[in-house]
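[1] any chance you could fold what I've pasted below:
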Amino acid sequence: MITYLENRPVRDRGDASDERPVMLGDQLGVDLPVFAAPMAGGATTPQLVDAAAKAGSLGFLAAGYKSPEALGQELSAASSTGFGVNLFAPNPLPVDREEFRRYAGLIALEADRYGIELEGAEPIEDDDRWHEKLEVLRAHPVPVVSFTFGIPSRDDLAVLRATGALLLQTVTTIDEAKAASDAGVDALVVQASAAGGHSGTFTPKQPPAEAPINDLVAAVRRTVGLPVIAAGGLATAEEVAAVIRAGADAVAVGTILLRSDEAGTSATHRAALKDPSRTHTVVTHAFTGRPARALPNAFTNKYSDLAPYGYPALHHLTSGLRKAAAAAGDEEYLHLWAGTGFRHATEEPAAAILTRLAEKL
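    Sure, this is the predicted structure:
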């Protein structure tokens, strides 16, 4: 069990008022407090989740962008039963239609090189088939479900709680942590701005200020009485140990696993992560209309200041271009998601990476 979690009870679960408080460590049933974070878009695979489980850790399948049918297939493909699923909770950020058309015209030249037609493109405003995915998880229960981008309604939380799942909410600020606690989730994933890929912020037009993960975790622990899983920029055993001392019960890492044997990261993305000429990261909303941390390239350099906010409309708009760039080995027009610790990502089994990160605990 996770020593750091054993003595911290999860909140009483509302309807089950006669049920004793559940210990988070008991519920997770894992030995290694370094988890494999969900990475949507293909980087997280059932093999990566299984590798985390075999190491005594916890992995999360990333349901974002997948069809409900594909999610069901992945749930069946994972040989381990000890894993979680991450969902993109509905928190729409509608795009201004005129700004969308302007932006589509700007990036049409980049799309043309791959034979992708953007003229006349209209915004797609969907909810990632949210309710259908809830039904998949009702049919295929998992021990843990986490949410990113927003807090589900109480009714939707109740649907998942009825499956027996522990409910985790990604938060990026103290105010978000308070709101998640008030909604009745069981634990928090506290994400710092150093995290790679999308920020879990509830207010994407006003991304959270950059703050060290240790300070953010300590502040949340002082304010909200829920267990905390820390995420964002954690890439060494020393950093993991420090954030545990700051009050985290466990950590979740993503970027450090992007080059692991089991990750589904594209060859183009892998090459960029180890390119010595790439020395830093930037936060951009040019690819998807929501802020996300990535390695800078020609696309971010040219369009970060020109892109409107609007998710998922911009995600759908640029999706074809990004897939074509990945297939062509073109690093300059692909979303190269990466946290600030990307230099520590290595080519080796995920279990070895996760175990090494826990060495100082």
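
[2] switch to C-alpha atoms for all contacts and neighbour counts from now on
    Will do.

[3] going along the chain, name the strands of this protein.
    34-36, 59-62, 83-88, 144-148, 166-171, 187-191, 197-198, 228-231, 250-253, 282-284, 292-294 (DSSP state E).

[4] kindly present the ones you listed as a markdown table, with separate columns for mean neighbour count and distance to residue 353.
    A markdown table is the format used below for the strands of the chain (neighbours: other CA atoms under 10 Å; distance: least, CA to CA, whole Å):
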| stretch | mean neighbour count | distance to residue 353 |
| --- | --- | --- |
| strand 34-36 | 28 | 10 |
| strand 59-62 | 28 | 13 |
| strand 83-88 | 24 | 18 |
| strand 144-148 | 24 | 22 |
| strand 166-171 | 26 | 23 |
| strand 187-191 | 26 | 20 |
| strand 197-198 | 24 | 20 |
| strand 228-231 | 28 | 16 |
| strand 250-253 | 25 | 10 |
| strand 282-284 | 23 | 25 |
| strand 292-294 | 25 | 21 |
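
[5] and for comparison, fold this next one:
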Amino acid sequence: MPIQDLLKTELPIIQAPMAGVQTSRLAIAVIEAGGVGSLPAAMLAPQALQDELKALAAHGGTWNVNFFAHTNPAPDNVREARWRARLAPYHAEYGIDIDKVPAGAGRNPFSSEIADLIEPFKPPIVSFHFGLPAPELMKRVRSWGSRILSSATTVDEALWLQEHGVDAVIAQGLEAGGHRGHFLDHDLTRQQGLMTLLPQIVQAVRVPVIAAGGISDANAVKAAMALGASAVQVGTAYMLCPEAQTSALHRAALRSPQARHTALTNLFTGRPARGIVNRVMREVGPLSPDAPEFPTATAAIAPLRAAAEARGIGDFTPLWSGQRVGNLEGVDAGTLTRALARGL
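    A predicted model of the protein is given here:
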């Protein structure tokens, strides 16, 4: 079945869900241009999620709601203390009393409570990052008639996702911005660039494969399709669109020469994610063994982010970005979607 029929979309172009920089406004603009708009839901409170789902359902078209499928770790007081000690000079610099900041997760995985909330909306597509939720939750999502997608960063993960019932696999190349979707193995040496990973996954699985990572223009779309992709997922290029809620500080970084240097870092959440290199990544090192497991690293660094941003500084901000920004003029999402489609 062609992926346009599977996903009921005119164009095989999916706007990547990007937590913290977008709402349903961006998703709707992409839908109106013929693509699939996505809503990141992992950081939304229940009422906010419900409001966004109402907006998407009222508009219609094909939309995707995205969730994390991680397991929150058990509290690790020793590691948390080590992490806070590592950040102590920065807390002192900004006058932050870290003892008053509680440890915590900040991001919750897909659950039966969330399923209860979204079931009345029956999303056309539900996608996951970091694997898949429990089988009983998968069964519920399937019962709504929703198509199910999830990210794979290796061939083994793609085969696992196929075995567990996804309708399509998102092949996430190493170039992609934001969190790595790996879930079977945390060994970063196994991660590959999209143009190496994509044809391997296409050859290994029977389900359609969606290419993600470093796709920011029609030429990249054309290259991905030539290597067997059935669709593409684009994130960073949409961050400069006026419909996105990307902060002025983040937009400036994306437009600057600084955006040419990105790295995988676990400092902001505890899990490797690609972002523009900033002060804390340079001084601590982008990957630190002191950072607690995802998503608990966030608690100790969040006050630093807030304090620095209040001064217009992005030294502690996760400036998520792929290795190819594209869209430097900040065109609207509809224009960008149609420009990407010229590569089909």
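
[6] thinking again about what came up before, the strands of the first structure: which one's closest to residue 121 of the first structure?
    For residue 121 of the first structure, the closest of those is strand 282-284, at 21.8 Å, according to CA to CA.

[7] report the contact partners of residue 33 of the first structure.
    Neighbouring residues of residue 33 of the first structure by CA atoms under 8 Å, 6 or more residues apart in numbering: 2, 57, 249-251, 358.

[8] would you mind measuring from the residue nearest to residue 36 of the second structure when sequence neighbours are not counted to residue 328 of the second structure?
    Residue nearest to residue 36 of the second structure in three dimensions, not counting chain neighbours: residue 14, with 4.6 Å by CA to CA, 6 or more residues apart in numbering. Plainly put, residue 14 of the second structure is 20 Å away from residue 328 of the second structure if you go by CA to CA, to the nearest Å.

[9] and what of residue 267 of the second structure?
    For residue 267 of the second structure relative to residue 328 of the second structure (CA to CA), the value is 27 Å.

[10] more neighbours, the two?
    residue 267 (28 against 14; other CA atoms under 10 Å).

[11] what does the more buried one align to in the first structure?
    Residue pairing (TM-score structural alignment): residue 267 of the second structure is matched to residue 286 of the first structure.

[12] thinking again about what came up before, can you redo the strands of the first structure as JSON lines with distance to residue 222 of the first structure?
    Output for those, formatted as JSON lines (distance: least, CA to CA, whole Å):
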{"stretch": "strand 34-36", "distance to residue 222 of the first structure": "22"}
{"stretch": "strand 59-62", "distance to residue 222 of the first structure": "27"}
{"stretch": "strand 83-88", "distance to residue 222 of the first structure": "26"}
{"stretch": "strand 144-148", "distance to residue 222 of the first structure": "22"}
{"stretch": "strand 166-171", "distance to residue 222 of the first structure": "15"}
{"stretch": "strand 187-191", "distance to residue 222 of the first structure": "13"}
{"stretch": "strand 197-198", "distance to residue 222 of the first structure": "26"}
{"stretch": "strand 228-231", "distance to residue 222 of the first structure": "11"}
{"stretch": "strand 250-253", "distance to residue 222 of the first structure": "17"}
{"stretch": "strand 282-284", "distance to residue 222 of the first structure": "28"}
{"stretch": "strand 292-294", "distance to residue 222 of the first structure": "28"}
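
[13] out of these, nearest to residue 127 of the first structure?
    strand 83-88 (8.3 Å).

[14] any idea how far the match of residue 267 of the second structure is from residue 301 of the first structure?
    Look at residue 286 of the first structure and residue 301 of the first structure: by CA to CA, they are 9 Å apart.

[15] let me see the ranges of the helices in the stretch 1-150 of the second structure.
    All helices of the stretch 1-150 of the second structure, identified by DSSP state H, counting those that start in this stretch, fall at 3-7, 24-32, 46-59, 77-93, 112-118, 135-143.

[16] figure out which of these is closest to residue 314 of the second structure.
    When those are compared (using CA to CA), the closest one is helix 77-93, at 13.5 Å.

[17] tell me the buried residues in the closest one?
    79-80, 83-84, 87-88, 90-91 (16 or more other CA atoms under 10 Å).

[18] next: stretch 198-207 of the first structure.
    Neighbour count says stretch 198-207 of the first structure has 198-204, 207 buried, by 16+ other CA under 10 Å.

[19] which of those residues sit farthest apart?
    198 and 203 (12.2 Å).

[20] can you get me a residue count around residue 319 of the second structure?
    Neighbour tally, residue 319 of the second structure, other CA under 10 Å: 26.

[21] what's the match for it in the first structure?
    Aligned partner of residue 319 of the second structure by TM-score structural alignment: residue 336.

[22] quick check: that match vs residue 330 of the first structure, distance?
    11 Å.

[23] got a markdown table for the buried residues of stretch 198-207 of the first structure, with distance to residue 215 of the first structure too?
    Shown next, in a markdown table, are those (distance: CA to CA, whole Å):
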| residue | distance to residue 215 of the first structure |
| --- | --- |
| 198 | 21 |
| 199 | 17 |
| 200 | 18 |
| 201 | 17 |
| 202 | 20 |
| 203 | 21 |
| 204 | 21 |
| 207 | 17 |
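
[24] ok, of these, which one's closest to residue 229 of the first structure?
    residue 200 (13.8 Å).

[25] list the contacts for that closest one?
    Residue 200 of the first structure is in contact with 148-150, 170-172, 191, counting by CA under 8 Å, 6+ apart.
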